[in-house]
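Novice: coords below, sequence missing:
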């Protein structure tokens, strides 16, 4: 392993052995807590994706107590991991590939309409999964049923609690959401007054589960009270795989949006506002690795 790889392995071992917490390791290295947490969890995610952790379950990654319980398996896999600790590259599709994938997913009917809309919205907005789960019909539709091309991601929806602009100006995004809402109406999911909001309840979630229920939002783990939507995360993984992009995640598409905005001349402040980032340094982190090609962009795993 390279020196930097050895440093990361030592850091992971210190945290999993209980000799360090995320916070104490961050203090020692002069960085913020989230940086250490991201590096440790990032390595575990790559080992999991490589199939090197046996019966390890992906949701365990967010629970430090479980990671410590599984430390022998994690550290053993990390020592023999042949991939770069910095992460492998995952191809982000271009607009033409996205349109074809959306068509393929919609042709499946049912959940295919929803899945096509989900990935199109993520591709266009860089929204976080939890924000996607919180969106409501009225965030997308006006009372007369027209699309709110210029909307707002409400403070109650945004992860950082700060309202920010939300645009539904992409034809592909609008077509995908409209097709899904038509399917929702046909399946009688989340209906309201027939004369308003295309007959949908404006306060119902924009995206629903297969059975027509909101995606459940819970704490990440018993030791981490931050909200998470694991069912939607799993739904997205399946949607990406069916679209032909196994390994793709909402986080990578978020980075793709940041990189695209940066290449198109957006300021750091504009990227920060668009993605709801808390700190300007987060923009630098997201845009630090430029894609290789304009239409098939290579984005490192996190």
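Specialist: Great, that's in hand. This one's a predicted model, so the numbers in the text were calculated from it and none came from an experiment.

Novice: switch to C-alpha atoms for all contacts and neighbour counts from now on
Specialist: Fine.

Novice: quick one: residue 203 is in a helix?
Specialist: No - counting by DSSP: H, G, I helix; E, B strand; the rest coil, residue 203 is located in no helix; its state is coil.

Novice: number of nearby residues for it?
Specialist: 13 (other Cα atoms under 10 Å).

Novice: That one against residue 135, yeah?
Specialist: No - the criterion here is Cα atoms under 8 Å, and residue 203 misses it with residue 135 at 9.1 Å.

Novice: let's bring in a second model and compare:
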């Protein structure tokens, strides 16, 4: 029963990732040394799964949000309402050490390859108004108009390809899993529901739903089945011993 419970949890579509799935599969398999765009790939994944940025936000964020005119990385930024998913600005915390390392490596890569650079000393020579991320052709990601809204079509396809390359698609992982992973990790690290609401833009009900999707959150149920199995084995062993004395 315990194994069945875990299998069910791992098959829930859009479920959060476990820690090992994020680092040992999603990051590792898309950011290897022989991957030309590994620095971009890693920063994309971490901004989604650690900082909670959505696809449309990853498409439109610019360099100036993350780096100061003096060339220093910002640890807290405010997503402007013009690009935020729901049209409401919100703060984003970037102090995770691996995320900061990913930023530094990606900016060095941009400067080395003279991508979106200007001949000036401000912003370490980067164009502050250029999109942070470039696609596989080293150009800005394309979008598609859908009525009154804009779809980050190219970004969606790229993130889907990351998940499939990590062999996580058939195990229920989708793009929404990345932001849900951010919610779970914030909660595990002691963030209040209010803090998570402010940073992710999710409602309290959505956050509760995400936490219940995380199979680690099902541990009380898992423990109950585990303890029941152990008690059953102990009863069997006890019965065997009594039988020996009864013969």
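Specialist: Okay, I see it. The shown structure was predicted, so the numbers you read here are calculated from the model rather than taken from an experiment.

Novice: Drop the TM-score for these two in here.
Specialist: TM-score for the superposed chains, counting by TM-score structural alignment, normalised by the length of the second structure: 0.72, backed by 207 aligned residues with a Cα RMSD of 2.9 Å.

Novice: Show me where the stretch 51-200 of the first structure has its strands.
Specialist: 89-92, 150-153, 164-167 (DSSP state E, counting those that start in this stretch).

Novice: For the spatially most distant residue from the centre of the first structure, give me its contacts.
Specialist: For the first structure, the C-alpha lying farthest from the average C-alpha position belongs to residue 195; by Cα atoms, centre = their mean, that distance is 34.5 Å. Residues near residue 195 of the first structure by Cα atoms under 8 Å, 6 or more residues apart in numbering: residue 144.

Novice: and if you look at residue 151 of the first structure?
Specialist: 139-140, 165-168.

Novice: mind redoing it with 6 Å?
Specialist: Each residue near residue 151 of the first structure by Cα atoms under 6 Å, 6 or more residues apart in numbering is listed here: 166-167.

Novice: In space, what's closest to the corresponding residue of the second structure for residue 124 of the first structure - neighbours in sequence excluded?
Specialist: Per TM-score structural alignment, the equivalent position to residue 124 of the first structure in the second structure is residue 50. Nearest residue to residue 50 of the second structure in three dimensions, chain neighbours excluded: residue 182, at 4.9 Å (Cα to Cα, 6 or more residues apart in numbering).

Novice: A helix includes that neighbour, no?
Specialist: Yes - when three-state DSSP is applied, residue 182 of the second structure is found to be in a helix.

Novice: Give me the distance between whichever residue in the first structure pairs up with it and residue 250 of the first structure.
Specialist: Alignment note: residue 182 of the second structure maps to residue 257 in the first structure; criterion TM-score structural alignment. Counting by Cα to Cα, to the nearest Å, the gap between residue 257 of the first structure and residue 250 of the first structure amounts to 11 Å.

Novice: Residue 183 of the first structure now?
Specialist: 24 Å.

Novice: go on, residue 244 of the first structure?
Specialist: Taken as Cα to Cα, the span from residue 244 of the first structure to residue 250 of the first structure is 15 Å.

Novice: the more surrounded of those two?
Specialist: Set residue 244 of the first structure next to residue 250 and count neighbours by other Cα under 10 Å: residue 250 wins out with 20 against 13.

Novice: ok, back up a step: now the match of residue 182 of the second structure: how far from residue 45 of the first structure?
Specialist: Distance from residue 257 of the first structure to residue 45 of the first structure, by Cα to Cα: 22 Å.

Novice: Looking at those two, which one has more neighbours?
Specialist: Neighbour totals were compared for residue 257 of the first structure and residue 45, and residue 257 leads with 22 against 17 (other Cα under 10 Å).

Novice: Nearest to residue 265 of the first structure, out of the strands of the stretch 51-200 of the first structure?
Specialist: Nearest of those to residue 265 of the first structure, taken as Cα to Cα: strand 164-167 at 18.1 Å.

Novice: That closest one vs the second structure, average offset?
Specialist: Taken over the aligned residues, the distance from strand 164-167 of the first structure to the second structure averages 1.2 Å (mean Cα distance after the TM-score superposition for the first structure).

Novice: Show me what that strand packs onto, helices and strands only.
Specialist: Judged by 3 or more Cα pairs under 6 Å, 6 or more residues apart in numbering; DSSP states H and E, the packing partners of strand 164-167 of the first structure are strand 150-153.

Novice: what stretch of the second structure does the strand it packs on fall on?
Specialist: So strand 150-153 of the first structure is aligned with residues 76-79, judged by TM-score structural alignment.

Novice: thinking again about what came up before, of all the strands of the stretch 51-200 of the first structure, which gets the most neighbours per residue?
Specialist: strand 89-92 (a mean of 19; mean count of other Cα atoms under 10 Å).

Novice: how much distance is there from that strand to the middle of the chain?
Specialist: 15 Å (Cα atoms, centre = their mean, to the nearest Å).

Novice: Tell me which residues of stretch 213-227 of the second structure come out buried.
Specialist: Of all the residues in stretch 213-227 of the second structure, those buried under the rule 16 or more other Cα atoms under 10 Å are 213-216, 222, 225-226.

Novice: Show me how far that stretch is from its chain's centre.
Specialist: With Cα atoms, centre = their mean, you get 23 Å for stretch 213-227 of the second structure.

Novice: what's the span of it, first residue to last?
Specialist: End-to-end for stretch 213-227 of the second structure, by Cα to Cα: 22 Å.

Novice: Stretch 108-116 of the second structure too?
Specialist: Note: stretch 108-116 of the second structure ends 12 Å apart using Cα to Cα.

Novice: In the first structure, what stretch matches that stretch?
Specialist: Going by TM-score structural alignment: stretch 108-116 of the second structure matches residues 182-190.

Novice: So which bits of stretch 192-203 of the second structure are buried?
Specialist: 193, 196-197, 199-202.

Novice: Residue 161 of the second structure: which of these is nearest?
Specialist: Nearest member of these to residue 161 of the second structure, counting by Cα to Cα, is residue 200, at 23.8 Å.

Novice: Just give me the match in the first structure for that closest one.
Specialist: Under TM-score structural alignment, residue 200 of the second structure pairs with residue 275 in the first structure.

Novice: before we move on, the earlier item: using JSON lines, lay out the buried residues of stretch 192-203 of the second structure together with secondary structure and distance to residue 86 of the second structure.
Specialist: Output for these, formatted as JSON lines (DSSP: H, G, I helix; E, B strand; the rest coil; distance: Cα to Cα, whole Å):
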{"residue": "193", "secondary structure": "helix", "distance to residue 86 of the second structure": "19"}
{"residue": "196", "secondary structure": "helix", "distance to residue 86 of the second structure": "16"}
{"residue": "197", "secondary structure": "helix", "distance to residue 86 of the second structure": "13"}
{"residue": "199", "secondary structure": "helix", "distance to residue 86 of the second structure": "13"}
{"residue": "200", "secondary structure": "helix", "distance to residue 86 of the second structure": "11"}
{"residue": "201", "secondary structure": "coil", "distance to residue 86 of the second structure": "8"}
{"residue": "202", "secondary structure": "coil", "distance to residue 86 of the second structure": "10"}
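
Novice: Great, nothing more from me.
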